[in-house]
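Colleague: predicted coordinates and the sequence they were generated for:
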Amino acid sequence: MEAIVNKDTCIGCGACVGVCPEIYSFDDDGKAEAIDGDVPSDLEAGAVDGRDQCPVDAIDIKE
């Protein structure tokens, strides 16, 4: 599983970072970003929850 943040859509609200800071963080522009590579299996539920909390649907999860 991989989490991908669309920087053009992200509004930097921080919902994903608040839900799962192990996967999501802020870049230098104040936009969310996800860790590179595969999401560890023990953090998959948090990654999905972070995506689901995004008010602008800027996060995609690839299986």
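Modeller: Noted; the coordinates are in hand.
Colleague: C-alpha from now on. contacts and neighbour counts both.
Modeller: Fine.
Colleague: does anything pack onto the helix ranked longest in the chain? Which helices or strands?
Modeller: If you go by DSSP state H, the chain has its longest helix at helix 44-53. The criterion is 3 or more C-alpha pairs under 8 Å, 6 or more residues apart in numbering; DSSP states H and E, and the helices and strands that helix 44-53 contacts are helix 15-19, strand 59-62.
Colleague: and here is the other one:
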Amino acid sequence: MCICLYAQQHRTRCIERKIMSTHGKTPTLRVIVDRGRCCGYGLCAQLCPEVYKLDENGLVYVESELIPGGLEEEAREGAAACPAEALVIEAIQS
């Protein structure tokens, strides 16, 4: 396994644990980001900056695909506001 891939997986697991501990609720939704569709309007990040981040080019990214418990509505609003439809919210399959 590439060191870079391992570091990314480790960072993602750490962020997911932090999400669950700081918000106190188990995530029930996840977001799928299609950066190829993102046009950089930034509406998602304006509506839900806890979930959606913008890179140096103004394109959306997320630190974790899991949506923290308690932020479901804001995350849905951010995804719905995307004119490029680059964000999809779906339930986590248990």
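Modeller: That came in fine, so what should we check first? Remember, predicted model here, so these are calculated numbers, not experimental data.
Colleague: TM-score for these two?
Modeller: TM-score for the superposed pair, counting by TM-score structural alignment, normalised by the length of the first structure: 0.89. Supporting figures: 63 aligned residues with a C-alpha RMSD of 1.2 Å.
Colleague: if we can go back for a sec, give me the mean deviation of the longest helix of the first structure from the second structure.
Modeller: Once the two are superposed, helix 44-53 of the first structure sits an average of 0.4 Å from its aligned residues in the second structure (mean C-alpha distance after the TM-score superposition for the first structure).
Colleague: which part of the second structure lines up with that helix?
Modeller: Aligning helix 44-53 of the first structure against the second structure (TM-score structural alignment) gives residues 72-81.
Colleague: buried stuff in the matching stretch?
Modeller: Residues of stretch 72-81 of the second structure classed as buried: E72, E74, A75, R76, G78, A79, A80, A81 (neighbour count, 16 or more other C-alpha atoms under 10 Å).
Colleague: quick revisit: go through the helices and strands packed on helix 44-53 of the first structure and pick out the most buried.
Modeller: Highest mean neighbour count of these: helix 15-19, a mean of 20 (counted as mean count of other C-alpha atoms under 10 Å).
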